[in-house]
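> Need coordinates for the following:
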Amino acid sequence: MEIGKLLKIRREQKKLTQQQVATKFHVTRQTVSRWENEKSYPNIDTLVELSFFFDFSLD
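Prediction:
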């Protein structure tokens, strides 16, 4: 599965808004939107944090 789709699914499962995720990871809501739409990707450090927070593997 693509990272953007996975992020959106997990965010919705936790009933979080893009703004809440953005605040947690110190980015803008627009950045979260770009990640979910795969117009950009989180840097590796943020990606690792996201994988722990949303409980998914980076394999």
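> drop to CA atoms for contacts and neighbour counts, all remaining ones
OK.
> residues near residue 18, how many?
19 (other CA atoms under 10 Å).
> An error on my part: the question was meant for residue 50.
So residue 50, with other CA under 10 Å, has 19 neighbours.
> Just say helix, strand or coil for it.
helix (DSSP: H, G, I helix; E, B strand; the rest coil).
> Who are the contact partners of it?
Listed by CA atoms under 8 Å, 6 or more residues apart in numbering, the contact set of residue 50 is empty.
> do the same with residue 41
Here residue 41 is in contact with 4, 34, 35 (CA under 8 Å, 6+ apart).
> 6 Å instead?
For residue 41, the contact set (CA atoms under 6 Å, 6 or more residues apart in numbering) comprises residue 35.
> One more, please, to line up against the first structure:
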Amino acid sequence: MEENQIGRQIAENRRAKGLTQEQLAEEFGVSPQAVSKWENGGSLR
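Below is the predicted model of the structure:
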């Protein structure tokens, strides 16, 4: 699976659960910027 596909899937699943990036970040104990990078494929390397 390509990085951008993974990021899209993360974003779709997050939105389907009605969560913001901030809420997802809190659940995982990371920063909202980390979630943004995941969704944009910026930190999956």
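> Which part of the first structure matches stretch 17-28 of the second structure?
Taking TM-score structural alignment as the measure, the first structure aligns residues 14-25 with stretch 17-28 of the second structure.
> ok, and what's touching that stretch?
In contact with stretch 14-25 of the first structure (CA under 6 Å, 6+ apart) are residues 28, 29.
> element containing the spatially closest residue to residue 28 of the first structure that is not a sequence neighbour?
Counting by CA to CA, 6 or more residues apart in numbering, residue 22 is the residue found nearest to residue 28 of the first structure once chain neighbours are left out, at 5.3 Å. Applying DSSP states H and E as the criterion places residue 22 of the first structure in helix 18-24.
> how big's the offset between whichever helix or strand comes after that helix and the second structure?
Using DSSP H and E, the helix or strand that directly follows helix 18-24 of the first structure along the chain is helix 29-36. Helix 29-36 of the first structure, aligned to the second structure and superposed, deviates on average by 0.2 Å (mean CA distance after the TM-score superposition for the first structure).
> contact partners of helix 29-36 of the first structure?
4, 5, 8, 18, 19, 22, 40, 41.
> Under the alignment, what does the second one map to in the second structure?
Matched across to the second structure, residue 5 of the first structure falls on residue 8, judged by TM-score structural alignment.
> Understood, closing this out.
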